[in-house]
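Undergrad: need coordinates for the below:
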Amino acid sequence: MHSAPATVAIPGYLAGIWKADPVHSEIAFSVRHLMVSKARGRFTGYDVTIVTSEDPLGSSVAATIDLTSIDTGYEPRDNHLRSADYLEVGKYPTMSYRSTGIRRTDDGWVVDGELTLHGVTRPVPLAVEANGFGPDPFGGQRAGFSATTQINRRDFGIDITVPMDGGGVVVGDKVSISLEIQAVLQK
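TA: Down below sits the predicted model:
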């Protein structure tokens, strides 16, 4: 049985080099807080480059995220997250991601890659959805991608534990990460 080429599943697919548009993209995270809710935030400074090849399975992604740009909407918390207790931005000002491969799954696409955070590099797969490709009003081309993953902050040496009275911890170990990337085709 012969299956249709992967590009058929991605309307308007174009090969090329793409850069994330920071006005129309977001790199966000959430983590359990006080055992009852989730604290959310985002990084406002980043550089994301996506290379789409003729065969989507040959594509790649590389990202560098400025950890000092963390924004949870509450400056005292942001400053604490930048401190040696958590991200230690004085020593590790960025985190980076580099893809090592792309594969199809029943649900879509997975980008396999390596995340470097807090001086530690570990494999982190991203579940990716290609939202489409098309022209923009400025004579260029845009592509949209959504991606999600979950990491354990302890795997990256961020292992502060603040116990709560009565049990539990102030900040959970699992960090959910979501990316909404609108990328611009580079000339």
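Undergrad: contacts and neighbour counts: CA atoms only from here.
TA: Will do.
Undergrad: nearest residue to P123 other than its sequence neighbours?
TA: Using Cα to Cα, 6 or more residues apart in numbering and skipping the chain neighbours, the partner closest in space to P123 is E114 (4.4 Å).
Undergrad: Proceed likewise with the subsequent sequence, for comparison:
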Amino acid sequence: MGSTWNLTAADGDLLLHTGTAGRAARTGHRLTIEMTSWTATAEVDDDGHPLSVTLTVDVDSLTVLKGEGGLAPWTGAEPGIARSNALKSLDAKKFPTITYRSTAVQRDGDTYRVDGELTVHGVTRPHPLTVTSADGVFSCETVVTQTDFKIKPFSLMMGTVKVADDVALTISART
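TA: Modelled structure (predicted):
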């Protein structure tokens, strides 16, 4: 029989962690970004083990939580500026959602290998995930390379400071 889990941002967190790159990378801030509007659907078997998963993220829900590092302090105006720059890089008006659709799920105890397709910036690529489950919380960490999805990482000062191409993603959700 099985059932369906419908999850939203109220059930967990979807966070992005950026780094800096370029000759003057140490002058830039590493950002923690939260996607505050997303939905996930999981088809599960009778024992509550996922058989398939879909995730849809509203790109415009991007919120910059904090900036760390850099030579200058993180000021009150910077989260808004960083948000605006990120939305431009993602071309959010043209590509308002990010999606993930599983193609296969394999279980090994409390760990799941999820094969699937990630669509960002209008580009779809295979993206396998390792998801763990503990006490009703499913969590995953992965890295997304912006240029794989035809995203030009944001840069300043003629490219001497830029957002690193690899962005770490963490997601956790309570069922």
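Undergrad: what's the TM-score for these two chains?
TA: The TM-score (TM-score structural alignment, normalised by the length of structure 2) is 0.78; 157 aligned residues with a Cα RMSD of 2.6 Å.
Undergrad: thinking again about what came up before, what lines up with the residue nearest to P123 of structure 1 in structure 2?
TA: Aligned against structure 2 by TM-score structural alignment, E114 of structure 1 finds its counterpart in E117.
Undergrad: returning to what we had before: what's the average distance of the helix or strand hosting the residue nearest to P123 of structure 1 to structure 2?
TA: Element membership for E114 of structure 1, per DSSP states H and E: strand 108-117. Compared with structure 2 after the fit, strand 108-117 of structure 1 shows a mean deviation of 1.0 Å (mean Cα distance after the TM-score superposition for structure 1).
Undergrad: what packs against that strand?
TA: Helices and strands touching strand 108-117 of structure 1, by 3 or more Cα pairs under 8 Å, 6 or more residues apart in numbering; DSSP states H and E, are strand 94-105, strand 120-123, strand 126-135.
Undergrad: what's downstream of the last one, the next helix or strand?
TA: Pointing back at strand 126-135 of structure 1 there. Counting by DSSP H and E, what follows strand 126-135 of structure 1 is strand 141-152.
Undergrad: what's that next one packed up against?
TA: strand 126-135, strand 171-185.
Undergrad: can you mark which positions in the first one are buried?
TA: Neighbour-count burial for strand 126-135 of structure 1, with 16 or more other Cα atoms under 10 Å as criterion, is recorded at 126-130, 132-133.
Undergrad: run the angle between that strand and strand 141-152 for me.
TA: For strand 126-135 of structure 1 against strand 141-152, the angle by axes from the mean of the first three to the mean of the last three Cα atoms, to 10 degrees is 170 degrees.
Undergrad: centre of the chain to stretch 10-26 of structure 2, how far?
TA: Stretch 10-26 of structure 2 has its C-alpha centroid displaced from the chain centroid by 10 Å (Cα atoms, centre = their mean, to the nearest Å).
Undergrad: what lies in contact with it?
TA: 28-36, 69-71, 159-164, 166-175 (Cα atoms under 8 Å, 6 or more residues apart in numbering).
Undergrad: which of those residues are buried?
TA: 28-36, 69, 161-164, 166-169, 171-174.
Undergrad: would you turn the buried residues of strand 126-135 of structure 1 into CSV with distance to G16 of structure 1?
TA: Listed next are these as CSV, based on distance: Cα to Cα, whole Å:
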residue, distance to G16 of structure 1
L126, 21
A127, 21
V128, 18
E129, 18
A130, 15
G132, 14
F133, 12
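Undergrad: just the closest of those to T68 of structure 1, please.
TA: Among the buried residues of strand 126-135 of structure 1, L126 lies closest to T68 of structure 1 (Cα to Cα), at 23.1 Å.
Undergrad: so what corresponds to the closest one in structure 2?
TA: Per TM-score structural alignment, L126 of structure 1 is aligned with L129.
Undergrad: do you know how far that match is from V137 of structure 2?
TA: 16 Å (Cα to Cα, to the nearest Å).
Undergrad: again with P79 of structure 2
TA: In terms of Cα to Cα, P79 of structure 2 sits 29 Å off from V137 of structure 2.
Undergrad: settle it for me: which of the two has more neighbours?
TA: Neighbours were counted for P79 of structure 2 and for V137 using other Cα atoms under 10 Å; P79 has more, 18 against 13.
Undergrad: doesn't the more buried one fall inside a strand?
TA: No - under DSSP: H, G, I helix; E, B strand; the rest coil, P79 of structure 2 sits outside any strand and is assigned helix.
Undergrad: check which helix or strand the nearest residue to it once chain neighbours are set aside maps to.
TA: Spatial nearest neighbour of P79 of structure 2, excluding adjacent residues (Cα to Cα, 6+ apart): V64 at 5.4 Å. Per DSSP H and E: V64 of structure 2 is located in strand 62-68.
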